[in-house]
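A.B. asks: Sharing a model prediction with you, sequence too.
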Amino acid sequence: MRWKRIQSISSSVSSAHDFENEQELENMYDYLIKLIIIGPSGSGKTCMLHRFVKNDKVVKFGAGPRKKRIKLQLWDTAGQERFRSVTRSYYQAAAGALLVYDITNHDSFTSLPSWLKDTRALASPDVVVVLIGNKSDRNREREVTVNEAMGYANREGISMLEVSALTPHLIDDAFLLVARQILGKIELGHIDPNLPQFGIQYGDDGMYDWPTRGSLRGTFMWRKDYMRWSEYLRNAIKKDDNISDSNRGWGCLC
C-alpha cells in the first residue's frame, strides 16, 4: 500500500513537471513579429482581432528541424482612424499588415490606397500586406466584388482573402498568411531580424522595446502580458490556398 502511495505521489510530481515543461515550451518562440491591422472605421478590424485571440490555438506546420514558432504582437487602432489620428509609432517597424475593408461598403474599399501608401511609407522596408474583405457572410449586401478586390490586390502585388467573424478558420487563415509570407522572406534573406527596422526579433530578446500603451495615446497592443499564442509555421513559402465561400449569417458590425 505504501509503495502504491509513493508511486502515486511520484506520478503527480512527474505530471506537474511535465506540465511546467509544456508551459515553458509554449512560451518559447523563434521570432516575435509586429503585425498591425489597418483600414477604415467600421470595417470590422477589432472584431477580427477578438475572434483570432478568442480561438487562441497552436497550429503546427512541418516537422522536426523545419518547424518554426512565431509569436505575433498584434496592434489595433482602437478607433483612432475615425479622427484621422493614427500615429507614426503605430506603423513603425511593423513587419506585416492586414488591410481590411467592408465588402458591403464600397467607400471603405476606395479609401484603401491612402492606408496602403501610409503603411509602405512608415512601416518596415519590406512590410508584408494582405488585403482582407471582411463580412463575407453578408454576400447579399455586397458592394465590392471579388474580381474588383483581386484586381486591386494584383496591381499592388499583395495577397487577398475574404473573411467573416462567423467563420473562425478564415480569420485564422488571414493572420497565418501574413506570418507565413514574413517567415518566407526571412528564410530567403529578404528580411534580416537583426535589423530593428524590420519589426522582427529573435526569441524573447527585446520583447518590450516597442512603445507601451501610454506612449501610443490610446492605441492598445495585445502583448504577452495580456494574451499569448504561438503559431507553428513551415520554414518555407507555401502556396496560398483559395478560400471557399463562408456560411451565411449575420456579420460583424463593429
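C.D. replies: Happy to help now that I have it. In this text the structure is predicted, and so the values were computed from the model without any measurement. Numbering: from 1, shown residues only.
A.B. asks: contacts and neighbour counts: CA atoms only from here.
C.D. replies: Fine.
A.B. asks: Secondary structure element holding the residue nearest to the spatial centre of the chain?
C.D. replies: In the chain, the residue lying closest to the centroid (CA atoms, centre = their mean) is Phe175, at 3.7 Å. For Phe175, the enclosing helix or strand under DSSP states H and E is helix 168-188.
A.B. asks: Packing partners of that helix?
C.D. replies: Applying 3 or more CA pairs under 8 Å, 6 or more residues apart in numbering; DSSP states H and E, we find helix 168-188 packed against helix 45-55, strand 96-102, strand 128-134, strand 231-234.
A.B. asks: what separates it from the chain centre, distance-wise?
C.D. replies: Relative to its parent chain, helix 168-188 has a centroid offset of 8 Å by CA atoms, centre = their mean, to the nearest Å.
A.B. asks: what's next to the helix or strand that comes right after that helix, contact-wise?
C.D. replies: Following helix 168-188 in sequence order, the next helix or strand is strand 200-202 (DSSP H and E). For strand 200-202, the external contacting residues (CA atoms under 8 Å, 6 or more residues apart in numbering) are Tyr29, Asp30, Tyr31, Leu32, Ile33, Lys34, Ala95, Pro193, Asn194, Met207.
A.B. asks: Name the nearest residue to the third one, ignoring sequence neighbours.
C.D. replies: Among residues not flanking Tyr31 along the chain, Tyr202 sits closest, at 4.7 Å (CA to CA, 6 or more residues apart in numbering).
A.B. asks: can you check the second one too?
C.D. replies: Residue nearest to Asp30 in three dimensions, not counting chain neighbours: Gly203, with 4.8 Å by CA to CA, 6+ apart.
A.B. asks: still on that earlier bit, so how far is Lys135 from the residue nearest to the centre of the chain?
C.D. replies: According to CA to CA, to the nearest Å, Phe175 stands 16 Å off from Lys135.
A.B. asks: Go through the chain and flag its longest strand.
C.D. replies: As assigned by DSSP state E, the longest strand anywhere in the chain is strand 67-76.
A.B. asks: any chance of the contacts of strand 200-202 in CSV, with neighbour count too?
C.D. replies: Shown next, in CSV, are those (neighbours: other CA atoms under 10 Å):
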residue, neighbour count
Tyr29, 19
Asp30, 16
Tyr31, 20
Leu32, 23
Ile33, 25
Lys34, 25
Ala95, 26
Pro193, 17
Asn194, 11
Met207, 15
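A.B. asks: Comparison target, given below:
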Amino acid sequence: MPQNFLFKLIIVGDVAVGKSCLLLQFLERTFVPDHDVTLGVEFGTKAFVLNGQQVKLHIWDTAGLETFRSITRSYYRGAAGALLVYDVTRRQTFEGLHEWVQDLQKYGTPDLVVTVVGNKCDRPDRQVSRDEGEMFARENHFNFFECSAKTGENVDEAFIGTSRIILSAAEEAVGPEEPDDDVVKPEVEKPNNGGGGGCPC
C-alpha cells in the first residue's frame, strides 16, 4: 500500500539569485520579474505522486541577506533536502557557495540531500559556465541542474529530482524490516484514503 511521505526542503543562496522565483515557478507556473526581496523566510507546499508514493513537500525559501542569516539557519534543522542556488550571470554568487556549504554542513543533518542550481540559464550574459557548476557539485558530492525560473527550464527536475533521492532513502528506512531506532528518517504521514496528488496551495 502506498505511503504518504512528508519532506522538508530549504532553498538557500545569495540575495537576488532567484530563489523565490524558482519556488513560484514550481508551485504556480508563474514568473514575477521584479519579485520583492525575501525578508526572513517564505513557505510553500506541493503534493505529487513519485514512484507510486504520495509525496508532500514543505518548502522554506530563506532570505539571502546577511542580516537574516542567523534567523534562516534555524530552518535548516529537520530538512531532508536543500536547493543551493546561484545566479549564472553573477559570478560572486557562485564564489559564495562555499560559505553556504559550510552553513549546510554545520546546521543541517548529516544525510541532507543537496542540489546545486545555476539559475537564469536563459540569459546570454552568463559569467559562470555549466562545466564550472557541474565541477563544484561533483567535488562536493551534490546534484546539479541549470534552471530558468523565467522559462521553467529544469525547475521541476530540480525539485522532483531532489525529492526522488530523498524518497529512495526514506523507503529503505521504512521498508518491510523493522528500522533501526538509531536511524533518523523523514516524517511519514499516515495514508489518506481520499488523498490525491494535486497541489493543495
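C.D. replies: Here it is on my side, so go on. Bear in mind the structure is a predicted one, so any value in this text is a computation, not a measurement.
A.B. asks: Just the TM-score for the two chains, thanks.
C.D. replies: Once superposed, chain against chain, the TM-score is 0.76 (TM-score structural alignment, normalised by the length of the second structure); 174 aligned residues with a CA RMSD of 3.0 Å.
A.B. asks: List the contacts of the longest strand of the first structure.
C.D. replies: By CA under 8 Å, 6+ apart, strand 67-76 of the first structure touches 28-38, 45-46, 49, 60-61, 90, 179, 219-224, 229-235.
A.B. asks: now with 7 Å?
C.D. replies: 29-37, 46, 61, 219-223, 229-235 (CA atoms under 7 Å, 6 or more residues apart in numbering).
A.B. asks: Show me which of the residues you listed are buried.
C.D. replies: 29-37, 46, 219-223, 229-235 (16 or more other CA atoms under 10 Å).
A.B. asks: gap between the residue nearest to Asp30 of the first structure and Lys68 of the first structure?
C.D. replies: For Gly203 of the first structure relative to Lys68 of the first structure (CA to CA), the value is 11 Å.
A.B. asks: Between these two, which is the more surrounded one?
C.D. replies: The neighbour comparison of Gly203 of the first structure against Lys68 (other CA atoms under 10 Å) goes to Lys68, with 21 against 16.
A.B. asks: quick one: what's aligned to that one in the second structure?
C.D. replies: Aligned by TM-score structural alignment, Lys68 of the first structure pairs with Gln53 of the second structure.
A.B. asks: circling back: tell me which residue of the second structure matches up with the residue nearest to Tyr31 of the first structure.
C.D. replies: Under the alignment (TM-score structural alignment), Tyr202 of the first structure pairs with Val188 in the second structure.
A.B. asks: Number of residues surrounding its match?
C.D. replies: 16.
A.B. asks: Please apply the same query to Ser129 of the second structure.
C.D. replies: The number of residues packed near Ser129 of the second structure is 13, by other CA under 10 Å.
A.B. asks: got the contact list for Tyr86 of the second structure?
C.D. replies: Residues near Tyr86 of the second structure by CA under 7 Å, 6+ apart: Gly13, Asp14, Val17, Thr93, Phe94, Val117, Gly118, Asn119.
A.B. asks: one step back: shared neighbours of Gly203 and Lys68 of the first structure, anything?
C.D. replies: Common neighbours of Gly203 of the first structure and Lys68, counting by CA under 7 Å, 6+ apart, are Asp30.
A.B. asks: I'd like the contacts of strand 200-202 of the first structure laid out as JSON lines, including distance to Arg142 of the first structure.
C.D. replies: Below are the contacts of strand 200-202 of the first structure laid out as JSON lines (distance: CA to CA, whole Å):
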{"residue": "Tyr29", "distance to Arg142 of the first structure": "40"}
{"residue": "Asp30", "distance to Arg142 of the first structure": "40"}
{"residue": "Tyr31", "distance to Arg142 of the first structure": "38"}
{"residue": "Leu32", "distance to Arg142 of the first structure": "36"}
{"residue": "Ile33", "distance to Arg142 of the first structure": "33"}
{"residue": "Lys34", "distance to Arg142 of the first structure": "31"}
{"residue": "Ala95", "distance to Arg142 of the first structure": "31"}
{"residue": "Pro193", "distance to Arg142 of the first structure": "40"}
{"residue": "Asn194", "distance to Arg142 of the first structure": "44"}
{"residue": "Met207", "distance to Arg142 of the first structure": "41"}
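A.B. asks: Which of those residues fall within strands?
C.D. replies: The strands, defined by DSSP E, take in Tyr31, Leu32, Ile33, Lys34 from these.
A.B. asks: What does the second one correspond to in the second structure?
C.D. replies: Looking back up the chat, that one is Leu32 of the first structure. Leu32 of the first structure maps onto Leu6 in the second structure, by TM-score structural alignment.
A.B. asks: Would you mind measuring from that match to Leu104 of the second structure?
C.D. replies: Distance, Leu6 of the second structure to Leu104 of the second structure, using CA to CA: 20 Å.
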